[in-house]
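>>> sequence below, structure please.
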Amino acid sequence: MQNYNNITNDTNINLESFQIRKQLLSKLANRFSTYGYRQINTPTFEPYDLYANMNGTVNHDEMIKTIDNTGKVLVLRPDITIPITQQIASNNKQLDEDHRYFYILDVFRQQFAQSGSKESTQAGVEYFGNDSPEADAELIALAIHTFNDLNIPHFKVEIGHSGFFKQLVKELNLESQDLYELKQLIQAKNIPEIGPFLSRLSVEEPLSRAVQEIPLLYGEPREVIERAQSIWSNQKMKEKLQNLSDIFQVLEDYGVADHLVVDLGLINHMDYYSGIIFQGFIENVGKPALMGGRYDRLADQFAANIPAIGFACDINALLIGTSEQIKSPRLPIDFNLLYVNMHQKEALRTAGLLREQNYSVLTSPLTEENMQTNHSTFTIIMEDNKKRVLKDDQTFLFSDSQELMELVGGDFK
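Okay, here's the model as predicted:
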């Protein structure tokens, strides 16, 4: 009996978690739709070749591979942006109009550094065909709007620009391994190690100082952009900072500036992104709940020229961050229909009529116990000599199904 009780309790917990997750995903889908994004799908199994030559995107060692009955190597979908981009690029070498899509799909990756599930759910948006500051700002405003929908009290969206760092490190002429190590130091904001690392590479002092400033370029957007302009400047770096400034101006007009910080040390996935990058952080959650950025060059790999920007929400992180804000909704039951045996036929057919009107209905034989247990809005009782509907402290009498349906459409709807 003890084991059975444990199983029952676990089932209740899983059911509650599922309902909370379902409610969260519904909120995301609704918000994405209000910005004009249409839902899209991609296959669960994809050709391995789709990802094999994609550098700077998915870690090939993390992909979960299988072989079909023809000997072809497939992978369980490790990424969503790449197959969506392929779908768009296969039909359009360029776009004459904007395309907006959203998805709620599972991705599959083998995380060697972590134990647990290899499957996770992502909900995200992809905006193709527009490379303007207004498009970038729309995505960030949508991300903030989404967090607000979930009643998250404390969150920040950090914005960086991959192009700014890329232009600066071009001046260094580093070997690939040295560049990788430098990125790791900057991403970790390991300031004490950056100077000695650059010294070992004989980087000139003015350029070394500029690189060491990168992790410190964090904070209020206009202030950070102004500081960045003074550390080192070439024309392309100035253009990237101007682009960032233009985006922030649009975001101010959206009225979301209070949630924004600029972090020019945000350089993750540098090979994937070509413009702004951003991450959404929720208080007390130890990883980003949302990640995105501009990837104008990805379609090049499918022989198309299509600018794009997108973001993806980590559903598990969102669930952790909203655990206090989203409560498991009780199953919405409109009618609890109780009947004695002689009215069973009429009761079941009445329940069918109500369900045809999209009401939720539970039916069961009348007992003292189920008279006391009720989570519905209305209780219908069919006894030998009386048929009635109860709502709070009110009672409505009816004689047959037709009269009940008239009540449903009128007095107590």
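>>> CA atoms for contacts and neighbours, from now on please.
Fine.
>>> helices along the stretch 201-350 of the chain, start to end?
205-213, 221-231, 235-254, 315-321, 344-356 (DSSP state H, counting those that start in this stretch).
>>> how about these in JSON lines, adding mean neighbour count and distance to H60?
Converted to JSON lines, the helices of the stretch 201-350 of the chain look like this (neighbours: other C-alpha atoms under 10 Å; distance: least, C-alpha to C-alpha, whole Å):
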{"stretch": "helix 205-213", "mean neighbour count": "17", "distance to H60": "30"}
{"stretch": "helix 221-231", "mean neighbour count": "16", "distance to H60": "35"}
{"stretch": "helix 235-254", "mean neighbour count": "17", "distance to H60": "31"}
{"stretch": "helix 315-321", "mean neighbour count": "19", "distance to H60": "23"}
{"stretch": "helix 344-356", "mean neighbour count": "16", "distance to H60": "50"}
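>>> ok, which of these comes nearest N190?
helix 205-213 (9.7 Å; C-alpha to C-alpha).
>>> could you also give me the structure for this second sequence? I'd like to compare it with the first:
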Amino acid sequence: MTKWKIYTPEGVQDVLVNECFVKRNLEEKIRKVFRSSGFYEVETPIVEFYDAFLAEDGITAQETMFKFFDQQGRILVLRPEITIPIARLAATKYKDVSHPLRFCYIGNTFNYKELGGGKQKEFTQAGVELMGINSPEADAEVIATAINAVRASGLESFQIDIGQVDFFKGLMEETGLSAEETEQMRVLIDRKDYLAVEELVKTHNIREDLKELVLSLPRLFGSLDVIDSVEKYSLNKKSINALENLRRVIKILDDYGLSKYVSIDLGMVQSLNYYTGIIFRGFTYGAGFPILSGGRYDKLVEKFGKVSPATGFSLGINMIMMALDRQKIESEKPSIDSLICYREEGRKTAFRVCQALRDQGLVVEIDVTGNGMEDVKEYARTKGIGGVISILDDQRIEVHNIEKHETSTVTIDELLGR
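The predicted structure follows:
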């Protein structure tokens, strides 16, 4: 067993200095977008009762969760996602708070089957939840916030595909397929498996125009023209209302000035048990999976005891970082502006100078080795530190420019630019 003590388990990893610096900066940029849009951050426990994730008709498959027991024998899990815990929180701790509720979060989640394609079993999600309002404006604001979060990360080449699950549900009601067959159809269309969809349609007595529309679902993506093209078919009220809802959301996003990031995908049919209206996914180059996903889930909060419509999204921090790396988009790396060393008679002054420079926004490291100047300068070179400040006493300071191999003597006032 001792051989494993120097390793991490499969699917989790240490986040080293440079990557951690980029990750924290990215999280802070996204957090600023959320806060500036009026979303308030909450933090739910990493450990939850298993029962909480059974509340939504098995939306979170039990085999994907890390499970263990407490001392009373109750089943606990490492949270596989954060929307469900926030739904629990909204229905309990915030049940008497006036709507809308506007929550945001950034935290780690755990999924046993996320390994592969760059995903890990432990990964960081950021997202927002807008609860208590069912309107196209609410859906559009959540999508706009998702777009602004991705833009803040540094990505510009990305696309948000938007669908409406009630359009698909309406079609399936017309076909007369059973619940099991509808779910099979959903999976095939979501995969855009044209041949399998055609085989399933052929085995049922579906009217010709409807059959034509179902077979074309995997190809129904693009601009508002897609909606126009399907309105020529005889649709039931549910599908018609879904298309109108989608059209309104797209027009609001156009007023936001974000239409260039948006595309319609009527073949997007994420979980029918979970989502109840608008759904969307975000894609970019260099990531084999969606970088974000979300939609309307009006039935989730009531599973915890309070009726409340809701919409939201979650964004994969790790997926964004992978895309930034593969698209060769430069991210700020950690750096030290100056290294301060001192003689004993200049120690008090050194600490004062160090704090003054930090107050000016510089990153300053104190030399704690006590080595000679040549060793200190060599250390500075290896860390990419451009300057070494040597405090000789309470008046005299030597500034060593490592890049130019120059040394000058200055006073404290001159150094601090007073």
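>>> dump the helices of the stretch 201-350 of structure 1 into CSV; add distance to F302 of structure 1 as well.
Output for these, formatted as CSV (distance: least, C-alpha to C-alpha, whole Å):
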stretch, distance to F302 of structure 1
helix 205-213, 34
helix 221-231, 35
helix 235-254, 26
helix 315-321, 29
helix 344-356, 49
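>>> for G163 of structure 1, which of those is the nearest?
Proximity to G163 of structure 1, assessed across those by C-alpha to C-alpha, is greatest for helix 235-254 (6.3 Å).
>>> what's the average distance of the closest one to structure 2?
Taking mean C-alpha distance after the TM-score superposition for structure 1, the mean distance separating helix 235-254 of structure 1 from the aligned residues in structure 2 is 1.1 Å.
>>> before we move on, back to that, closest to G124 of structure 1 out of the helices of the stretch 201-350 of structure 1?
helix 315-321 (10.0 Å).
>>> how far apart are that closest one and its match in structure 2?
Mean for helix 315-321 of structure 1 is 1.2 Å (mean C-alpha distance after the TM-score superposition for structure 1).
>>> which of the residues in stretch 19-32 of structure 2 are classified as buried?
Neighbour counts using 16 or more other C-alpha atoms under 10 Å place 21-23, 25-27, 29-31 of stretch 19-32 of structure 2 among the buried residues.
>>> now check structure 2 for the residue matching A299 of structure 1.
In structure 2, the residue paired with A299 of structure 1 according to TM-score structural alignment is V301.
>>> possible to save the buried residues of stretch 19-32 of structure 2 as CSV with secondary structure and distance to R347 of structure 2?
Below are these laid out as CSV (DSSP: H, G, I helix; E, B strand; the rest coil; distance: C-alpha to C-alpha, whole Å):
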residue, secondary structure, distance to R347 of structure 2
F21, helix, 30
V22, helix, 33
K23, helix, 35
N25, helix, 33
L26, helix, 37
E27, helix, 37
K29, helix, 37
I30, helix, 40
R31, helix, 39
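>>> I189 of structure 2: what's it in contact with?
197, 217-218, 267-269 (C-alpha atoms under 8 Å, 6 or more residues apart in numbering).
>>> and what of F165 of structure 1?
Taking C-alpha under 8 Å, 6+ apart as the criterion, F165 of structure 1 is in contact with 264, 267.
>>> structure 2: which residue goes with that one?
Matched by TM-score structural alignment, F165 of structure 1 corresponds to F168 in structure 2.
>>> what span of structure 2 is stretch 60-69 of structure 1 aligned with?
Going by TM-score structural alignment: stretch 60-69 of structure 1 matches residues 62-71.
>>> contacts for that stretch next, please.
Contacts for stretch 62-71 of structure 2 (C-alpha under 8 Å, 6+ apart): 50, 75-80, 110-113.
>>> if we can go back for a sec, between the buried residues of stretch 19-32 of structure 2, which sits nearest L155 of structure 2?
The nearest member of these to L155 of structure 2, counting by C-alpha to C-alpha, is L26 at 11.3 Å.
>>> now do the same for that closest one: its match in structure 1.
By TM-score structural alignment, L26 of structure 2 lines up with L24.
>>> ok, and the closest non-adjacent residue to K299 of structure 2?
Distances taken as C-alpha to C-alpha, 6 or more residues apart in numbering place P309 nearest to K299 of structure 2, at 6.8 Å, with adjacent residues excluded.
>>> which stretch of helix or strand covers the closest residue to T322 of structure 1 other than its chain neighbours?
Excluding the flanking residues, the one nearest T322 of structure 1 by C-alpha to C-alpha, 6+ apart is I152, at 6.3 Å. Element membership for I152 of structure 1 (DSSP states H and E) is empty, with no helix or strand holding it.
>>> tell me the residue in structure 2 aligned with I152 of structure 1.
Residue pairing (TM-score structural alignment): I152 of structure 1 is matched to L155 of structure 2.
>>> how near is its match to K169 of structure 2?
Distance of L155 of structure 2 to K169 of structure 2, computed by C-alpha to C-alpha, to the nearest Å: 34 Å.
>>> and I329 of structure 2, by the same measure?
I329 of structure 2 sits 41 Å away from K169 of structure 2, going by C-alpha to C-alpha.
>>> next one: I227 of structure 2
According to C-alpha to C-alpha, I227 of structure 2 stands 16 Å off from K169 of structure 2.
>>> just give me the closest of the contacts of I189 of structure 2 to L54 of structure 2.
Of all those, V269 has the smallest distance to L54 of structure 2: 21.4 Å, by C-alpha to C-alpha.
>>> got the contact list for the closest one?
Contact analysis of V269 of structure 2 by C-alpha under 8 Å, 6+ apart lists 163-165, 168, 186-187, 189-190.
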